[in-house]
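Asks: Got a predicted structure plus its sequence, pasted below:
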Amino acid sequence: MSTPTLARPTGKTVKTAIGAAAEMKTIHSAFRRELRLAPALLRSVEHGDRLRAGIVATHLDVLDRFLHHHHTIEDDLLWPKLLERVPVEIAPVVELMEAQHETVADLLTRTVEQRAAWRQDADAERAEHLAAVYTRLHDALVEHLDAEEEHVMPLVEQCITKKEWTKIGKAAQRGTPVKDAPRMLGMLAYDGDPDVMREMLGAVPAPMRSTVLKVGRRAYAKHANRVYGTPTP
């Protein structure tokens, strides 16, 4: 089979010194970490402790909404452009990404339904069932994220313009409630590369980026301490 030729768009692409791939890995790292910790977090709640269940359920609700929004943006703004611009030989990779999104979406539907019931009674058996769903969600998502980073992000850096990537980033920001924004930023910055984080804050004046990151890190540390019992989960 011949090596496919990418349909390059008009304008500069996002293959910069840092690049879209590094930004996406930062977002993915947060999802991997938080979902890996979710099952044990659920099992740590004592049977009948509705106050603690409410804290954990709220954390998982924010995480689930963040993941759903992230995938919705890709479905609406990223995959269609890639399918237009990559040749037939590569299109099935994008189609695989969409199929994996559907699997994750189905599991998210289950977490929402089961979490609502568990929040009400903090039943240990419900928690165990919900933890099992989060384990499946984590495994399915990691498989998807690994494939996306390996096969899709190189295409993004060659086929998506800087303007289009900025539009995707702004859509992500608009979908984040103001009250959640600092802790979500801190969640990304927790183990994110500082240079990548500053690049992701491109809309913020350069002198203010370090301050914004500090605020985000403090917000996440406070949130993590409430949820995990430590600012460094």
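Replies: The structure has been received and is ready for your questions.
Asks: drop to CA atoms for contacts and neighbour counts, all remaining ones
Replies: Fine.
Asks: The residue nearest to A132 when sequence neighbours are not counted: what's it in contact with?
Replies: Among residues not flanking A132 along the chain, P39 sits closest, at 6.9 Å (Cα to Cα, 6 or more residues apart in numbering). Residues in contact with P39 (Cα atoms under 8 Å, 6 or more residues apart in numbering) are L130, A131, A132, Y134, T135.
Asks: Structure two is appended below for comparative analysis:
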Amino acid sequence: MPHRDGMTTSANASSNAPLNAPSHSTANAVRRRAGDPVPDLVTFLVFHSGLRRDFGRLADALDRCAPGDTRRRALIDEHTALLLRALHHHHAGEDDDIWPLLRTLVPEAGPTLDHLEADHQEMDAVIGRLAATGADAAERARDLRSLQTLLRAHLDLEEAEIVPLIREHISAAQWDEIGRKVNKGQGRDLPMVAAWVVDVASPEDREHIFATAPAIMRVLYRLSWRRAYERRMARVFG
């Protein structure tokens, strides 16, 4: 259920950390040995599927929103802001934890990681416009579709070139250590992000997510998170 891919803020955020200090994950880099468990990337890849899907859906929802329907527009903007925070969280964790770890373990991956980091900066410009207030619906829809296009190309490269390196070189224990940060970093967004991930997942992946999630999160999802998410989706997408 929780996003266990290590999407979190920088481990070096403390003001007491020396300049250019290695991230915790890099300082404690553990290379996966042949025969050791492979990192569990199910939720990581399901999260990618949601990013590929939903920014375009939000653009479509804006297209359908009547100009005077301020209540629905506010709901669309609220859900857009949630997904933008989740995307930022995802990119911050890659830049601060996962990519530095791979640079340590697989130095030859450097050029691809440089490309992915440049993609993040390009997307940040679009995200910044979407995070601002006052844009009309048509302008926001264009930016949402632009972000979706950038994301799809970015994720295709990441999954083709970097995901195999994660599976080969990062230990399951190291991956889980990074992943635990997400459970502490999602804050008030965790219920909706967790329900969103479950919604995006295939039946097989959903079963896996439920099987590996903490029991308390499964209970909360069934008692309240799912219903709150479904109510929001009905109002946002109709």
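Replies: Arrived safely. Nothing here was measured: the structure is a model prediction, and the numbers come from that model.
Asks: Any idea what the TM-score is?
Replies: Remark: TM-score between the superposed chains equals 0.79 [TM-score structural alignment, normalised by the length of structure 1]; 205 aligned residues with a Cα RMSD of 2.3 Å.
Asks: Tell me the residue in structure 2 aligned with the residue nearest to A132 of structure 1.
Replies: For P39 of structure 1, the aligned residue in structure 2 is A59 (criterion: TM-score structural alignment).
Asks: secondary structure class for its match?
Replies: At A59 of structure 2 the chain is in helix, as set by DSSP: H, G, I helix; E, B strand; the rest coil.
Asks: Would you verify that N225 of structure 1 is located in a helix?
Replies: Yes - the assignment for N225 of structure 1 (three-state DSSP) places it in a helix.
Asks: Trace it over to structure 2, please.
Replies: Per TM-score structural alignment, N225 of structure 1 is aligned with A234.
Asks: same question, M187 of structure 1
Replies: In structure 2, M187 of structure 1 lands on W196 (TM-score structural alignment).
Asks: Using JSON lines, please lay out the contacts of P39 of structure 1 together with distance to D193 of structure 1, neighbour count and secondary structure.
Replies: Converted to JSON lines, these look like this (distance: Cα to Cα, whole Å; neighbours: other Cα atoms under 10 Å; DSSP: H, G, I helix; E, B strand; the rest coil):
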{"residue": "L130", "distance to D193 of structure 1": "32", "neighbour count": "23", "secondary structure": "helix"}
{"residue": "A131", "distance to D193 of structure 1": "30", "neighbour count": "21", "secondary structure": "helix"}
{"residue": "A132", "distance to D193 of structure 1": "31", "neighbour count": "16", "secondary structure": "helix"}
{"residue": "Y134", "distance to D193 of structure 1": "27", "neighbour count": "24", "secondary structure": "helix"}
{"residue": "T135", "distance to D193 of structure 1": "27", "neighbour count": "18", "secondary structure": "helix"}
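Asks: so which of these persist in structure 2?
Replies: Counting by both residues aligned by TM-score structural alignment, their matches' Cα atoms under 8 Å, structure 2 reproduces these contacts from those: L130, A131, A132, Y134, T135.
Asks: Now do the helices in structure 1.
Replies: Assigned by DSSP state H, structure 1 shows helices spanning 19-43, 50-73, 79-85, 91-121, 124-147, 153-159, 162-174, 181-189, 194-200, 206-228.
Asks: Buried deepest among these, which one?
Replies: Highest mean neighbour count of the helices of structure 1: helix 181-189, a mean of 22 (counted as mean count of other Cα atoms under 10 Å).
Asks: That helix - contacts with which helices or strands?
Replies: Applying 3 or more Cα pairs under 8 Å, 6 or more residues apart in numbering; DSSP states H and E, one finds that helix 181-189 of structure 1 contacts helix 19-43, helix 206-228.
Asks: center of structure 2, which residue is that?
Replies: The residue lying closest to the centre of structure 2 (Cα atoms, centre = their mean) is H90, at 3.8 Å.
Asks: what's the closest non-adjacent residue to the counterpart of that one in structure 1?
Replies: The alignment partner of H90 of structure 2 in structure 1, by TM-score structural alignment, is H70. Nearest non-adjacent residue to H70 of structure 1, counting by Cα to Cα, 6+ apart: A172, 6.8 Å away.
Asks: Quick check: P154 of structure 1 touching A21?
Replies: Yes - if you go by Cα atoms under 8 Å, P154 of structure 1 and A21 touch, sitting 7.3 Å apart.
Asks: Sounds good, over and out.
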